[in-house]
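# For reference, the sequence and a predicted model appear below.
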Amino acid sequence: MSLSTTASSADGATVNDTPEEWRAQLEALPSLEELGGSVPAVFLAHGQPMLIMSPQLAAQRGGQFGALATIQGPDGLLVQFLRDLGPHLLTKYRPKALVILSAHWETAGGGVTTDYGGENPLLYDYFGFDQALYEVEFKSRGDRQVAERVVELLQAAGIKSSRLTNKLEPRGEDGRGFQGPGLDHGVFVPLIHMFKGEAPIPVVQVSIPSDLRPETQHTLGASLAPLRSEGVLVVAGGLSIHTFRDFSAFSPDTAKPQYRAWEKSIVDAVAVAEPDARHRALFDLVQHPSFRAAHPREEHFVPLYVAQGAGSEGGEAKGARMVCGLWGAKTIVFGV
């Protein structure tokens, strides 16, 4: 489905980045009935731990975060968007469960699936923050039937590494050296704002393949596509800019021109009307000259390909829409 886009910067690097614009985009998304009963898939800007700081603490540490706070601070634009997005998805698509993948959980082959039972634990997989961020709560429950269905689909697609993990099993190194079980901060940080601290539907997390290749991510996502017609919302979380080498990149006011070119390339790729051409344009993004500047390691970008695959139908690309194009934190809906 083709919808209009509102460019919010003269060079097109950001789109739909004001509350009025992204709310209009959310309202314009097709209904569940118009989509034949299939819930869309989402590449979600999951933000970072500053989203769940108290405004007072963020103000005290403001010098450490600089312009990042305007977009990804506790009162920033991304928090405002997430608070709009969650209720909208629940109301418009009435999902029975959420299957979510995060840039912060990778395993060989991917497809390891949480089966935590009554309540999902949290994995505070960040360091150097104030104690309050290690006491944050987010209430959610798992769902054995949904988790088993995920593994069934992935195994059928040849992803033999897919299996269930329980509440007692540590998730492993997952690329960052954090042990223990639980939903990582790429899951609970955005969901705290989307669902006001408690998920009204079951949440199951699935690991992404650690090879971080777009093709592998897309294959895993496409394997999950049947869930959409079964009433399950598939979300893959990351960011469009994620680098610790150049903190100026996190604000359009301070970023070098290469980052503007990169952000615009994502907007342009999503805007390609013909589905197969859009598919190719999205895959070509990892060859962009500024990709490595924005993503020294690609784990925060490749979840886009999981969502793209999940939004396909029978392996064929469907519609896509950038509902919120915040700088460095773009959210794209696939399968519309």
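Now that the structure is in, tell me what you want to look at.

# From now on I want contacts and neighbour counts done on CA atoms only, so please keep to that.
Noted.

# Now do residue 300 against residue 323, distance only.
Relative to residue 323, residue 300 is positioned 19 Å away (Cα to Cα, to the nearest Å).

# between those two, who's got more neighbours?
Neighbour count, other Cα atoms under 10 Å: between residue 300 and residue 323, residue 323 has more, with 28 against 25.

# shouldn't the more buried one be in contact with residue 20?
No: look at residue 323 against residue 20 with Cα atoms under 8 Å: they stay out of range, at 11.4 Å.

# Wait, residue 46 touches residue 238, no?
Yes: between residue 46 and residue 238 there is a contact at 5.6 Å, judged by Cα under 8 Å.

# joint contacts of these two?
By Cα atoms under 8 Å, 6 or more residues apart in numbering, residue 46 and residue 238 have these common neighbours: residue 186.

# and here's the other structure:
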Amino acid sequence: MIHPMFLCHGAPDLVLEDNEYIRLLKEIGKSLKPKAVVLFTAHWETEVTAISAVEGTYDMIYDFYGFPAELYRIKYPAKGSPELAERIKSLLKEHEISSNLDHSRGIDHGTWSLLSLLFPEADIPVVQVSINPFRSKEEQFLIGEALKPLAEEDILILGSGSTVHNLGALNGNATEPESWAVEFDDWIIDRVERLDSEELFRYQSLAPHARHAVPREEHIMPLYTAMGSGRDRTPKLLHRSYAYGTFTYLGFEF
């Protein structure tokens, strides 16, 4: 069994850096050999859950601007798995969750930035799944629950997003994280480690600085999916660090 994970994908140029988080991701990748990866990406939003059913190699999506030119030359030739996409659709249907197959969308940086560090050989099939930031946290959690059987089949379920994600609060000169970002993550980490899903569902009204830390919920939603797909074990905090004062690099294993 491979335990589900939630990993912050950070800024697109994360893949060009060398830091403790990068080194951890590389070590995690070396320790795992999943049959496939099912990745919920914060950079793919649809009203109804969409599942990538690409046959062959994905196209690259560079969904950002203003970064170094070398970032736009990165290629990660991941291959899809229409068979696994169909299985995911079937599992969701068993739980009365609607979904659609997508046969053409490429991989966005929420996907390739993490996978190029975890599995640089691009030799593991990948299925992306969309999120809906306007869906309730409970619903996103249930989507993860529906996919629990995949972990028993050595398929890695990975939520790619962030906890603190306020682009307007980034500070390129910061050498220490902002206290409000730390306090928000303290609260999230505590509830995740205690598997307190009920409070996590209501984090917007309970967590300190929640509205400032998460002005829009697309990046935190994959956390709920990853947590829902866990096997009722004590979650493990894999890493915590910050960039630009508020950008969280956080990792959980469920």
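On my side now, so go ahead. On a predicted model such as this, the values are computed, not experimentally measured, just so you know.

# Check whether the aligned residue in the second structure for residue 149 of the first structure sits in a helix, strand or coil.
Correspondence of residue 149 of the first structure to the second structure, assessed by TM-score structural alignment: residue 87. For residue 87 of the second structure, the secondary-structure state derived from DSSP: H, G, I helix; E, B strand; the rest coil is helix.

# do residue 128 of the second structure as well
strand.

# and it, what is it in contact with?
Residue 128 of the second structure neighbours (Cα under 8 Å, 6+ apart): 38-41, 51-52, 107, 111.

# if we can go back for a sec, how many other residues sit next to the match of residue 149 of the first structure?
13.

# do the same with residue 135 of the second structure
Neighbour count for residue 135 of the second structure, taken as other Cα under 10 Å: 14.

# quick check, it in a helix?
No: counting by three-state DSSP, residue 135 of the second structure is not part of a helix but coil.

# Which of the helices or strands spans the aligned residue in the first structure for residue 5 of the second structure?
Under the alignment (TM-score structural alignment), residue 5 of the second structure pairs with residue 42 in the first structure. Under the criterion of DSSP states H and E, residue 42 of the first structure resides in strand 41-45.

# in the next helix or strand after that strand, what's buried?
Using DSSP H and E, the helix or strand that follows strand 41-45 of the first structure in sequence is helix 55-60. For helix 55-60 of the first structure, burial by neighbour count (16 or more other Cα atoms under 10 Å) applies to 55, 58.

# Tell me the residues of the second structure aligned with the helix or strand that comes right after helix 55-60 of the first structure.
Sequence-wise, the next helix or strand downstream of helix 55-60 of the first structure (DSSP H and E) is helix 62-65. Counting by TM-score structural alignment, helix 62-65 of the first structure pairs with no residue of the second structure.

# ok, and for helix 62-65 of the first structure, which residues are buried?
residue 65.

# Can you point out the buried residues in the helix or strand just after it?
Counting by DSSP H and E, the element after helix 62-65 of the first structure in chain order, helix or strand, is helix 68-72. Going by neighbour count (16+ other Cα under 10 Å), the buried part of helix 68-72 of the first structure is 68-69, 71-72.

# Now do the end-to-end distance for stretch 199-212 of the first structure.
End-to-end span of stretch 199-212 of the first structure (Cα to Cα): 29 Å.

# whoops, stretch 136-155 of the second structure was the one
End to end - Cα to Cα - stretch 136-155 of the second structure spans 26 Å.

# residues in the first structure matched by it, start to end?
By TM-score structural alignment, stretch 136-155 of the second structure lines up with residues 213-232 in the first structure.

# Would you mind pulling the contact partners of the matching stretch?
Contacts of stretch 213-232 of the first structure with the rest of the structure, by Cα under 8 Å, 6+ apart, involve 37-41, 94-99, 110-111, 150, 153-154, 157, 159, 208-209, 233-234, 283, 302-303, 305-315.

# Tell me which entries of these lie within helices.
150, 153-154, 283, 303, 305-310 (DSSP state H).

# Quick one: buried ones out of those?
For these, buried by 16+ other Cα under 10 Å: 150, 153-154, 283, 303, 305-310.

# Tell me the residue in the second structure aligned with residue 82 of the first structure.
That one, residue 82 of the first structure, aligns with residue 25 by TM-score structural alignment.
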